[in-house]
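**Q** here is my input; please provide its structure:
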Amino acid sequence: MSQPGSQIPPLINLSNSIIAGGTFNQHIDQRQYLHSGERAGYARLVENVATAALHDSVHVVDPPKCHPNTRVTIIQTIIDWASSATLDEEVNQKPILWLKGGAGAGKSAIARSVAERCSKEGSLLGAFFFGAADPTRNHVGRLVATLAYQVCLIVPEFRDIVSTVIEDDPLVFSRSVGTQFTALFIRPLSTIVANQPGTVKVPRLVVIDGLDECRGGSQRDLLFALQETTSSTTFIRVLVSSRPESHLNNAFSSSRLVHIHYKIFLDDDYSAQEDIRLYLDDKFGEIKEGHVFKHKLPATWPGPDIIRELVYRSSGHFIYASTVVRYVESSRHRPDQRLDVILNLRPPFKDLPFTELDALYRHVISKAEAPSTVVDILAFPILYGTGVVDGATIEKMLQLEDGDVEVILADLQSLVKIDCKTMYYGESVEVELLHKSLGDFLCDSQRAGDFYLDPFTVQVHHTTRLISIVSTTFEHWGIRALDDKATWLLAADEIIVPIQIESRGSVHGVSGEKHSYVYSDFLQAALQFPTFNLIKQMHTDLDRHQHEYASLFNFLSAYLRCLHSVVGV
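**A** So this is what the prediction gives:
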């Protein structure tokens, strides 16, 4: 606290501190600005800056950035687009680029690497990195002020214009994001370009990362404000990165945005696996050279087969690989033993290896409207594999309405891929996991908690449900209803599993693991199943040949094998 009559200390040169990667106090006393001759409007602008949202902010500890020599093609593609230097003229004309990808695909690392490189090259106009857990940057309230502040540092003429706007309208920061963009961004830039054509070089690129982490319903408004910005100032390019959430898919597909944006989908980036391999090779090399227990490591550790397995488990998502590295490189443990924990070759230490990844999975699933139903649906691709069981089968098995799978998983598109296909029997929806480790999470009770699914218990439930569906369908609608168009029968040999039930009612999976449940529902369904009548009608139906009941034969074969495995039946 200054004593009466003491002189207020001079201000730090904010321009130099930001450009050099420094920082400043977000809550700066306006009196210091006024004392140093700074305008009140500019002081208000600085007050509304989210310092943690800057690409080089000191407030973000260990910010994600691309590992050297990885993501090279994607980064160069973005930079070429930003400078209209791509070979595709149609792409050059699109002012917005949407970089989308599943959770942990590396979107923020790419966006930050692009921002840093463009900043060094003088082509970055501004950047804003949303963060769901940070109250200063999980909303649009500080977005325009943060961007405008960065433009002030790059284009000095911009500062006086913006300061005047704020002084004329002190409540401008309380207005809609569209109004703020117009008042504090579009008009000032347009005025500068119009008054001094050719004399002022204005960078082109604006980077907005983590749009899905912006709270409330303002994401669509922000996208439409960006559309207005790019149409009013044609030299601006905007890179937006986010997860492929349903409402964002809808916004980018709207008539206002569909024709003006270029899309890069990271989940289709086949070079990601090679980049992850390079990242793991480099990181394990650093561990072997610099770890305190490096003398304990075998010469061939970790070996190409283990690297290959880790690359496979990563599913093209850097978050898995980086989580593995952070766990293995712990200075308090032997790296080879920590890696054995990752590979399930030894019990975990006190600190579980996938805490960060598990928190991500838990957060995404819990945001869904019906998390328990989401887990029930995800059990199918986890247990039976991609493409084996389609959406119609899942809906039949879980007693959902037609189209429910696609609707329920709409908010899970950062973890799963929903693929719509046209089949001979109609439209089909297949659900594919974007993260192979998601199944490991859900099938581990310690990791998943309330979301845990016991694979064997779930398969027995599915088996019981399938038996009951066939029995009820045959009883009410006859054998003709069980033809080859009943797609849920085609998955019978995958769904129906061998079951071992002892006389006391204890149940074992095929692996020998004991389950303390009495599967009376399964036994009841089997006792009520009309095996004889069903087979008799298949052989006495004079209007149809037996091969026309191929799907039903498929079911009966799996069903009878299941009964054969049950002790005492």
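
**Q** could you use CA atoms for every contact and neighbour count after this?
**A** Noted.

**Q** give me the residue at the spatial middle of this structure.
**A** residue 103 (2.0 Å; C-alpha atoms, centre = their mean).

**Q** quick check: chain neighbours aside, which residue is closest to residue 294?
**A** Using C-alpha to C-alpha, 6 or more residues apart in numbering and skipping the chain neighbours, the partner closest in space to residue 294 is residue 288 (5.4 Å).

**Q** run this one through as well so I can compare:
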Amino acid sequence: MDWFENPKGECIFWLNGMAGTGKSTISRTVAWDLAEKKRLAASFFFSRGRGDISHAGQFFTTIAAQLAKSLPALRPLISKAIEENVDILKQGLSEQWKHLILSPLKNAPAQSIQLVVVIDALDECDNKDDIQLILKLLAQAKCLKTIRLRVFVTSRPETPILLGFRNLLGEAYQDFVLHNIPPSTVNRDISAFFRKKLSLVKSEPGLSSSTPWPDEPTIQRLVEKAAGLFIYAATIYRFIRDDYNSPEEQLSVILEEDHDIHPQSPTKHLDEMYTKLLQTVQKDSRLYHNNVRCYGC
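**A** Coordinates of the predicted model:
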């Protein structure tokens, strides 16, 4: 968090990386840490195909509502802006940003404070023009003097995002590329993730605590299968702690070798995992429905 703590840091921090590299996990961790420090202004997590969070229609209104909660001094200014612009919900992103966020922040009672807006998966906003406009508008926050607003953005390095930053016309931003991190560092973090999460599973009632589970060689096998992808580790954790089967059974399914996946595929282990998960879910579903029919006899 050196970027946030540095008073001379850039207005926008862009964390980018390929799918599965852990962007959303990091953004949630950052948001949680900022909230603990009372420095989180607002957060918005885009998700393609998920209703109101798949587009920018309620982006700035959501940010404004959270800002009013985070910083009570802004409430009367935002309320006044709404009263003076009764159709603000129907106005464009530029007008919403100007009236609901930028102007209240400029006119708020003077106080030296720095807040952060966290935006996850901006690339999943379904309107590419909106993506570029959002970046352009957020960059205007650099003009704020007393209440300084920083923006933490995560996304894949897709064309609309790249063009959005390129079109800032010299506006400074800081970026970090997740998929350029050395594999040894990524593997160490994934190993730590497995140890922590699976220790939580082991602590649940019904599991023996007298023997190590999983052992170190198993952890290393899981790390190898993850192949640097946090999405693999997170999905495996959710699968292992599934309520239908025991964690030991779930883990054994993952560790089974599967030679049907093309060995040269760059996502070999990820493909293998999803294939096994779908097969397991299908089998469990059949067992469930068979039991229901039996009970109904």
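
**Q** TM between them?
**A** In this superposition the chains share a TM-score of 0.79, using TM-score structural alignment, normalised by the length of the second structure; 272 aligned residues with a C-alpha RMSD of 3.0 Å.

**Q** you'd agree the residue nearest to the centre of the first structure is in a helix?
**A** No: using DSSP: H, G, I helix; E, B strand; the rest coil, the secondary structure at residue 103 of the first structure is coil, not a helix.

**Q** translate it into the numbering of the second structure.
**A** Using TM-score structural alignment to pair residues, one finds that residue 103 of the first structure aligns to residue 19 in the second structure.

**Q** strands along the second structure, start to end?
**A** When secondary structure is read from DSSP state E, the second structure shows strands at 12-16, 40-45, 113-120, 147-155, 173-177.

**Q** adding mean neighbour count and distance to residue 246 of the second structure, write those out as a markdown table.
**A** What follows is these, written out as a markdown table (neighbours: other C-alpha atoms under 10 Å; distance: least, C-alpha to C-alpha, whole Å):
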| stretch | mean neighbour count | distance to residue 246 of the second structure |
| --- | --- | --- |
| strand 12-16 | 21 | 36 |
| strand 40-45 | 22 | 33 |
| strand 113-120 | 21 | 33 |
| strand 147-155 | 23 | 35 |
| strand 173-177 | 14 | 38 |
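
**Q** generate a markdown table for those strands, with distance to residue 163 of the second structure as supplementary columns.
**A** What follows is these, written out as a markdown table (distance: least, C-alpha to C-alpha, whole Å):
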| stretch | distance to residue 163 of the second structure |
| --- | --- |
| strand 12-16 | 13 |
| strand 40-45 | 21 |
| strand 113-120 | 18 |
| strand 147-155 | 13 |
| strand 173-177 | 14 |
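
**Q** of all those, which one is nearest residue 223 of the second structure?
**A** Residue 223 of the second structure sits nearest to strand 173-177 of all the strands of the second structure, at 21.0 Å, using C-alpha to C-alpha.

**Q** give me the stretch of the first structure that the closest one matches.
**A** So in the first structure, the equivalent range for strand 173-177 of the second structure is 261-265, judged by TM-score structural alignment.

**Q** contact partners of that stretch?
**A** Residues lying outside stretch 261-265 of the first structure but in contact with it, judged by C-alpha atoms under 8 Å, 6 or more residues apart in numbering, are 91, 94, 95, 96, 97, 98, 99, 100, 101, 252.

**Q** hang on, the first one in a helix?
**A** Meaning residue 91 of the first structure. Yes: counting by three-state DSSP, residue 91 of the first structure is found in a helix.

**Q** thought it was touching residue 82?
**A** No: in this structure, residue 91 of the first structure sits apart from residue 82 without contact. The criterion is C-alpha atoms under 8 Å, and the distance is 10.1 Å.
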